[in-house]
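J.: next come a sequence and a model predicted from it.
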Amino acid sequence: MEATFLACLFLLLPCGWSQVQLHYALLTASGSGGFSSSGGVVPAIELAQEMVNRNSTLLSNYTLTHTGVLDTKCDRTRSLELFLDTISLPSPTVLGLVGCGCSVASAPVAEIVGHFNIPQISYISMFSEASDRTRFSNFFRTIPSDGGFGPAIVSLLQLFNWERIAVFTQRDGVFNEAWQRFSRNFKQANITLKNRMISPRKTMRSVNSTNFFFEDENFRVFFLNVNSKLARQILCQALERDLTAPRYVWITYGWYQEGWWREGTNSVCSNNQLAGIVERGLALQLFPQSRHPEAMTDTGLTPRQFNTLYHERLKTLEGNDNVNFTFGASLAYDAVWTLAFALNKVSELIASHSKGEVFSLTGCNESGRGLVALENFTYQNQQMGCVIRWAVEQTHFVGVSGSVDFDDMGSRMQSGARLLQYRASDTNTLRLVLVAETTVSGDSLSNFSYVINETNTSVFLGGVLSDGRRYTQERTFSLELVVVYYSLAALGLVLCAVCLVFNCTQRNKKVVRLTSPVLNYLILAGISIIYISIFFRLMPSTEYSVNAARCSVNIVLTNLGYCMAFGTLLAKMGRVYYIFHNPTTSKKTLKD
């Protein structure tokens, strides 16, 4: 045994027999509804756990491990049951919770986790209501709050000079609350907005209804404030109505997992058809400010090294329906490190207290009564719960997803927004490509800026599409110029009238008869119509219907008069040509 101990010290590796295990609960979501899949984040969490346990300066004499992967399937009831089952077990006692995947599953657990004096660290739950510390006192997240989505969408609309958007909102608590925030941001920015509430259980019936896509109002820009399952059904109906690019654009959330349009079965649209309407669509993603891929982090890996190791582990799980790449992988990795750093801070504080050192923590008992070793923690120990919560609040480190620190509401700071586009790769599969990014702080509005090699023409191949609004073109005329034109047109009509009288009274004279009086009538009628069209061309009006009628009448009169006048002249020229180029000497009698 002594030899084993010395060997462990020599290799600087943790020895299993001397290490005390610290447990945390791990609740994920299976991707039902389009959230990050269990298989997608578990490799990142396992990697973080291994890296933490390899770090000899972190949680010495302890090994951090989860109690098992529990799948909430993004269901609030199931999430509560799994959490309470974990807490009710006599052993092991968990010191924290990482999860519970989607916002729907996280919300109910986040409200009660504080009663058990443990922190909950989420890597994907973005619902802004969690910022209420009176309800969610022990909830933290390594992803920014979705409160930035509203300003991000407004910034996106301003980037493309769009002033109208139609939103489809799922009739669910999380999406309803997001819609309320969107409406405030859109109203502030003077954006014309239409919203369609959809019940997941009545999707097909509502989507098939008349004017579901606001066809009567000619909307061209749509945002899907729904989960991916509902998004697939909406896009399928949109495909049948030919609401596709480049005349229409669809915007989705960027947290949909990879290949979300291929999930499940749809009796109407195939996966290839859905991919066709998704292609060239846009996706919005809130994400911490990223670091250089080669910059070393406090977790022992660079972002590039993490991505390499993560994808290697992901490949070993191929074939599992629950395994897909998720953008939340780096956030989940940093969530485990957040818990590890916090527990390490608590461990150091307990060690200092045992030596007689006095500490003062905001909101906690200054006497330090109730402090016990981490392995002796119980859910009833409020002092330990307060210290652990304080340690998470004070945690600050550089992770693979960027700088990790929390604001007073437990949300990730230094957030930004990314604009991505679905594009076909060389292998003919769709992938998300970053085209623009911005910084979003609270409810402040900031502007997107294109990344290198991206412009309006690269995002929209035929140019930025219209948002469907009617454009009003104002034409102004000089009053003096209008008077001159009207006077000349009136003088021309008078001249035509004089010529008409002359043609009628003198038509029997030989000279007039040779000019074909009947054809003269047609020429005078055509010229008169052209003169009359001038009055319609310059008619002033601010009414849309009047201007539309005026333009139509002007076009008809101008073309009719031109054809009558010059068509008749060409006919007379043709007859002259015939007379002078007729090879016979026979005479033709003029009958007109």
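T.: Thanks, I have it.

J.: when you work out contacts or count neighbours from here on, use the C-alpha atoms and nothing else.
T.: Fine.

J.: centroid residue for the chain?
T.: A centroid search over the chain (CA atoms, centre = their mean) returns Leu284, at 3.2 Å, as the residue closest to the centre.

J.: one more structure, for comparison:
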Amino acid sequence: MSGGWPGGQACMPSAQMALDLVNGRSDILPDYELELIHFDSMCDPGEATKLLYDLLYTEPIKIVLMPGCSGVSTIVAEAARMWNLIVLSYGSSSPALSNRQRFPTFFRTHPSATLHNPTRVRLFKKWNWSRIATIQQTTEVFTSTLDDLEQRVKEAGIEISVRQSFLTDPAVAVKNLKRQDARIIVGLFYETEARKVFCEVFKEKLYGKKYVWFLIGWYADNWFKIKDPAINCTVENMTEAVEGHVTTEIVMLNPETVRGVSNMTSQEFLGALMSRLGGKNPEETGGFQEAPLAFDAVWALALALNKTVAPLKARGRRLEDFNYNNHDITSEIYRALNTSSFEGVSGHVVFDAQGSRMAMTLIEQLQGGSYKKIGYYDSSQRNLSWFNNDVWIGDKPPADRTVVREEYRLLSQKLFAAVSVFAGLGILLGIVCLTFNIYNGNVR
């Protein structure tokens, strides 16, 4: 068995490690050996199309394709059904891939980017906010995520009062947020654009005790300290502007010490992966965060294929009978993947009706220049685990808008009497002057 794998520097070793464990087990696919045929598409859809053609028209026959990036997965998953191929991705987050009509054989161990939205809505309700604003980079993944967020906040009775977008320069969009009194702001953009946004945020003073920013949690921990020639703000400026913002991040490594189907805990997996990488710095190794998802993707595939052996045998068929015109074997693999449920190094692996991974979300806040975990949210169970260590500049979460209060102001009786006396004297003096002018109107 084999699969095509456009992957990252850490994901391919992670997948190979999973294959070695699977092939060493006598209780999983005992009569078969999984083989990984991998190419690097460099996240380029054009390159991926060429590689897909090469994979399909060279021996051996491929049974599953395993792309990485969302752009590559879109191309591969849309074409795969023509060859009756299952597609299982480890690194695709685009919400567009959740379309079962367009991508009927697609699964992913990486959750959809829309999984952040239930967490955001839960936090809005926790902090009693009913009015938010958004700013997004104009790309398909963020537009789809924002459309989903708009639907969810509407159902929760929350209003999006300001919706701004930009392509490369966020200056005008940030100014519009300030002009329209945005207070609770959801930002959807890549890391490089995040630095541009917060440089403008610093210039417009759109930060401090009156504002809360919600960002994506998969940036590097020091993203705001990285020198960037595209901005003209200092590290001190950026550090001041980003203080207190909240991030949501999909949990990609099981925080619990649990031995899953691979008989490894998440920490043991990290140790083994670092050994394979030769001690490389994780922050400088592409795909390191997604490595647990790549590991669990191989296990999901192996368990699904193992589950199809008996049903196929009952019908006088075998996995090796698969070819690109064989729909029956594809359907069996699809059913097996669709019912997957096991403990992996990234947590519990289960797919929803659209083939997307269900997972927990980590909530962090930037406190004193470093990220602190403040909670977890399980959207499938609607369970918020809160640590009660969130910190606010004004000692409490800010209001979501300028608050206007009508109050009665009571005057001192002594002050009222004094002003009334002086006002009466003024009126009397005015009458005297007017009478004098009328009476002596004919005198030059």
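T.: Sure, I can see it. Note that the structure is predicted; figures quoted are calculated from it, not measured.

J.: tm score of chain vs chain?
T.: The TM-score (TM-score structural alignment, normalised by the length of structure 2) is 0.82; 425 aligned residues with a CA RMSD of 3.5 Å.

J.: host element of the residue nearest to the centre of structure 1?
T.: Element membership of Leu284 of structure 1, judged by DSSP states H and E, is strand 282-288.

J.: give me the helices and strands touching that strand, please.
T.: Judged by 3 or more CA pairs under 8 Å, 6 or more residues apart in numbering; DSSP states H and E, the packing partners of strand 282-288 of structure 1 are helix 149-159, strand 249-253, strand 415-424.

J.: over in structure 2, find the residue span the second one aligns onto.
T.: This points to strand 249-253 of structure 1. Under TM-score structural alignment, the alignment places strand 249-253 of structure 1 onto residues 212-216 of structure 2.

J.: with structure 1 overlaid, report how far that stretch is off on average.
T.: If you overlay the two and look at stretch 212-216 of structure 2, the average distance to its match in structure 1 is 2.3 Å (mean CA distance after the TM-score superposition for structure 1).

J.: got a list of contacts for that stretch?
T.: The list of residues contacting stretch 212-216 of structure 2 from outside it, by CA atoms under 8 Å, 6 or more residues apart in numbering, reads 183-189, 244-249, 398.

J.: got the contact list for stretch 275-291 of structure 1?
T.: In this structure, residues lying in contact with stretch 275-291 of structure 1 by CA under 8 Å, 6+ apart are 143-144, 146, 148-149, 152-153, 235, 239, 244-245, 249-255, 261, 303, 400-403, 412-424, 430, 459-460.

J.: tell me how many other residues surround the corresponding residue of structure 1 for Met66 of structure 2.
T.: If you follow Met66 of structure 2 across to structure 1 using TM-score structural alignment, you land on Val98. If you count neighbours by other CA atoms under 10 Å, Val98 of structure 1 ends up with 24.

J.: hey, where'd the helices end up in the stretch 51-200 of structure 1?
T.: Along the stretch 51-200 of structure 1, counting by DSSP state H, counting those that start in this stretch, helices occupy 76-88, 103-112, 149-159, 173-188.

J.: those helices: which one's closest to Leu374 of structure 1?
T.: With distances scored as CA to CA, the stretch of these nearest to Leu374 of structure 1 is helix 76-88 (16.4 Å).

J.: just to revisit the earlier point, how about the residue nearest to the centre of structure 1, what's its match in structure 2?
T.: Taking TM-score structural alignment, Leu284 of structure 1 has Thr248 as its aligned residue in structure 2.

J.: coming back round to it: packing partners of the very next helix or strand once past the strand holding Leu284 of structure 1?
T.: Using DSSP H and E, the next helix or strand after strand 282-288 of structure 1 towards the C-terminus is helix 303-315. Counting contacts by 3+ CA pairs under 8 Å, 6+ apart, helix 303-315 of structure 1 packs against helix 38-54.

J.: for the helix it packs on, give me every contacting residue.
T.: Looking at what lies outside helix 38-54 of structure 1 - CA under 8 Å, 6+ apart - the contacts are 13-14, 28-31, 58-59, 62-65, 69, 71, 299-300, 310, 313-314, 317, 320, 322-326, 328-330, 332-334, 336-337, 340.
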